[in-house]
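Asker: Pasted the sequence and its predicted model underneath.
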Amino acid sequence: MGDQDEILSGVTAIGRRYGVPPEGVAEVAGGVANRGFVLGESLFVRVARPGFEDDLRKEAAVVPMARSLGVRTPAIVEYDDSRRLIDAPYVVMERVHGVEPTGVPLGLAEQLARLHRADRIELPGVPQDDRDDPWRTVDDLAERGYLDADTAKWLSGWFTRLAGRFDRNEPKVLIHGDVAAHNLLADADGHLRGLIDWGDAAWAHRGMDFAKLPLDHVASILPTYIRTFQSAAERGPREDEVAAAALWFHLDWGLGKLAAKPWPGQRHWTAPPGSRILGLLRFFAADPPAPWSTLT
């Protein structure tokens, strides 16, 4: 019996423990870090792929924290890394019914604000992300011939201007790390039902959590994100600061991927090497409102 069949057999055995017959077990296509299986109508199993075991262990620590803050994410029913039933760590989770949204789901801004208000505590496997030198990325691309000298100078100047628009040393917040359509579940009316897959969670600058949404989506939810802090009578960040930080990461990560090899067949919009940079061009060509119009 092959490894794939052994995993399916193990998941089927897990299903029996929860009263789900074999015909109620079905694998869901996709998933880079995990294989996913539905267990009837109420449960879902995620099995770590080789090399991603630590991500699933991190998720088991972060999800209870996120739920305690009121973040809509499926509850973890069981986490097991004993490898008795399956030769890989797995989690049994609440199954949340929803679809991948085509736009920005209603409620996402409020959910991110809840998450970013988390008190700093030790969470197993959750790192601090301090990536913060885009000027080196620009210099490297110029040296390798991906950028001409004048463009490299202009981009370095853009990063310098953005660096003056937000506090790069503000206290780190808990971020999801992969806020993208494939990790969001929405109902038929477009309301967010669940934020899933916490394998990239980290303590990082809040702007990083807006880096995997298209910039027009970021611009649409940012005012509500800011108002959520104000409605809770908390001193939150200013909209222009978060916009500058989000743009910083979009530009940095977009440049960092210019020299990558194509990755065809992927559904997330950031997969093609040029998508982020062209997304920036598209966003600013559409004449965005303030504060975005002041950030170039």
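Answerer: Alright, I've got the coordinates.
Asker: Only C-alpha atoms from now on, for both contacts and neighbour counts.
Answerer: Will do.
Asker: Just give me the neighbour total for V242.
Answerer: 24 (other C-alpha atoms under 10 Å).
Asker: whoops, G157 was the one
Answerer: Around G157 there are 13 residues (other C-alpha under 10 Å).
Asker: How far does the helix or strand containing it sit from its chain's centre?
Answerer: Per DSSP states H and E, G157 falls inside helix 149-163. Put simply, helix 149-163 sits 27 Å off its chain's centre (C-alpha atoms, centre = their mean, to the nearest Å).
Asker: Count the neighbours of the nearest residue to R117 once chain neighbours are set aside for me.
Answerer: Nearest in space to R117, with sequence neighbours left out and distances taken as C-alpha to C-alpha, 6 or more residues apart in numbering, is V173 at 7.1 Å. Per other C-alpha under 10 Å, the neighbour tally for V173 reads 21.
Asker: Centre-most residue in the protein?
Answerer: Centrality entry for the chain: nearest residue to the mean C-alpha point is D178, 0.9 Å, by C-alpha atoms, centre = their mean.
Asker: if I read this right, that one contacts D209, doesn't it?
Answerer: Yes: applying C-alpha atoms under 8 Å, one finds D178 in contact with D209, separated by 7.1 Å.
Asker: Show me the contact partners of the following helix or strand past the helix holding G157.
Answerer: Using DSSP H and E, the helix or strand that follows helix 149-163 towards the C-terminus is strand 173-175. Under the contact criterion C-alpha atoms under 8 Å, 6 or more residues apart in numbering, strand 173-175 has outside partners 115-118, 120, 201-206, 208-209.
Asker: what's the following helix or strand after strand 173-175?
Answerer: strand 184-186.
Asker: Next, the buried residues of that next one.
Answerer: The neighbour-count check on strand 184-186 (16 or more other C-alpha atoms under 10 Å) flags 184-186 as buried.
Asker: same question, stretch 54-74
Answerer: Of the residues in stretch 54-74, 54-66, 69, 71-74 count as buried by neighbour count, 16+ other C-alpha under 10 Å.
Asker: A further structure is provided below for comparison with the first:
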Amino acid sequence: MPFSKETLQELVCAYCGVAASAISLTPIPTGKFNTSYFVRADGDELVMRIAPPRDAVFVFYERDMMRQEPGLHALLLEKTSVPVAPIIAYDDSHTLLDRDFLLMKRLPGRPLTDAPYVDEAKVLRRVGRCLAEVHALAAEGRYGYLGEHAPMAPQPTWVDAFQMMWRKLVEDVAAVGYYDETESTALLGLLERHIDLFDRPVPSSLLHMDVWAQNILVDDASNLTGLVDWDRALWGDPEIEFAVLDYCGISKPAFWEGYGERRDTSPKARIRNVFYLLYEIQKYIVIRHGRNNDPAAAQQYKRQVMQIVAQLMHRT
């Protein structure tokens, strides 16, 4: 374990009031950002998630992003039927551990990636219905990453928010050495030349932004039992969520049947979708370089970005 058993037991004891001898912990191997454990505390089934150290390499919106999860879970539990876990403790005091951590109830089921024989169409229809509920939650006149981690100033319009998000992400990639000044300027200019496509009235919808098979929990009867990992959530145009769903293989016909609305497939929407896809892919340059120590993979993502950029410039 990256942390000693005694340290982890102390964290659980602080909030659950049980003896250390009544606590067992099992590492969750699938976590890609946080360090996570299944916890059994005197019969209660919990999940503990521990944030990365503060000196890790982050995409701009990742730093302290766990801070927004308690509020989001509470909102979803109050306003939707989306299966999310009650969070029973969140600690950013760094008195017990030099990282943020949280404890939440363990949801039943297993990741869709580990359930090859379920009825995928049934699951995706339910995921679609859930995201329709989520997208119906809207902030009033504020766009962007609005959570307690505050990675950006809230913006009055989506076009302003996305332009700021794009600039910050390009700067992050440049900061780890994968864009030079010419490339950064070109990517910023590319959005500027198409910015009118984003200047349109859209709701500031709550967006999950990380729905893929690993974050979808199901039972053996193909029921959706959990939609997890809300720490990347933002508020804005649902089209950017659709691009992530495309990338992650979720936006299949069954999903759209559950979602209940047809997406815009106009030429303008398709160009926006390319930018939203680029926003999704560029983060992996930073992640592969800074957290996975895999510069070859980071370069591969950069090549993918540049190929898409070249195709977009040819089209427009």
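Answerer: Sure, I can see it. Computed from a predicted structure; not experimentally measured.
Asker: got JSON lines for the buried residues of strand 184-186 of structure 1, with distance to E94 of structure 1 too?
Answerer: Converted to JSON lines, the buried residues of strand 184-186 of structure 1 look like this (distance: C-alpha to C-alpha, whole Å):
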{"residue": "L184", "distance to E94 of structure 1": "15"}
{"residue": "L185", "distance to E94 of structure 1": "13"}
{"residue": "A186", "distance to E94 of structure 1": "15"}
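Asker: how about the strands of the stretch 101-250 of structure 1, start to end?
Answerer: Counting by DSSP state E, counting those that start in this stretch, the stretch 101-250 of structure 1 has strands at residues 173-175, 184-186, 192-195, 202-204.
Asker: Can you tell me what A113 of structure 1 aligns to in structure 2?
Answerer: By TM-score structural alignment, A113 of structure 1 lines up with A132 in structure 2.
Asker: What are the neighbouring residues in contact with the closest residue to that match other than its chain neighbours?
Answerer: Of all residues not flanking A132 of structure 2 in the chain, Y259 sits nearest, at 5.3 Å (C-alpha to C-alpha, 6+ apart). Y259 of structure 2 makes contact with 125, 127-132, according to C-alpha under 8 Å, 6+ apart.
Asker: The match of A113 of structure 1 and F242 of structure 2, how far apart?
Answerer: Applying C-alpha to C-alpha, to the nearest Å, the value for A132 of structure 2 to F242 of structure 2 is 12 Å.
Asker: Can you show me the helices along structure 1?
Answerer: For structure 1, applying DSSP state H gives helices covering 3-17, 53-68, 108-116, 134-143, 149-163, 215-231, 239-256, 275-285.
Asker: what about the closest residue in space to L72 of structure 2 that isn't next to it in sequence, neighbour count?
Answerer: Setting aside the residues directly before and after it, L72 of structure 2 is nearest to W230 in space (C-alpha to C-alpha, 6+ apart), at 7.4 Å. Around W230 of structure 2 there are 21 other residues, counting by other C-alpha under 10 Å.
Asker: circling back to that earlier point, how far off helix 134-143 does the helix holding G157 of structure 1 point, in degrees?
Answerer: When axes from the mean of the first three to the mean of the last three C-alpha atoms, to 10 degrees is applied, the directions of helix 149-163 of structure 1 and helix 134-143 differ by 170 degrees.
Asker: can you pull the contacts of the aligned partner of M208 of structure 1 in structure 2?
Answerer: Correspondence of M208 of structure 1 to structure 2, assessed by TM-score structural alignment: I240. Residues in contact with I240 of structure 2 (C-alpha under 8 Å, 6+ apart) are 209, 273, 276-277.
Asker: quick one: D264 of structure 2 from P238 of structure 2, how far?
Answerer: Per C-alpha to C-alpha, D264 of structure 2 is found 11 Å from P238 of structure 2.
Asker: which one of the two has more residues nearby?
Answerer: P238 (21 against 10).
Asker: rewinding a little: figure out which of the helices of structure 1 is closest to P127 of structure 1.
Answerer: helix 53-68 (9.6 Å; C-alpha to C-alpha).
Asker: same for that closest one, what does it pack against?
Answerer: Contact analysis of helix 53-68 of structure 1 by 3 or more C-alpha pairs under 8 Å, 6 or more residues apart in numbering; DSSP states H and E lists strand 76-80, strand 90-94 as its packing neighbours.
Asker: change it to 6 Å
Answerer: If you count contacts as 3 or more C-alpha pairs under 6 Å, 6 or more residues apart in numbering; DSSP states H and E, helix 53-68 of structure 1 packs onto no helix or strand.
Asker: Which parts of stretch 115-135 of structure 1 count as buried, going by neighbours?
Answerer: 115-116, 125-126, 134-135.
Asker: Could you find the counterpart of N34 of structure 2 in structure 1?
Answerer: In structure 1, N34 of structure 2 lands on N34 (TM-score structural alignment).
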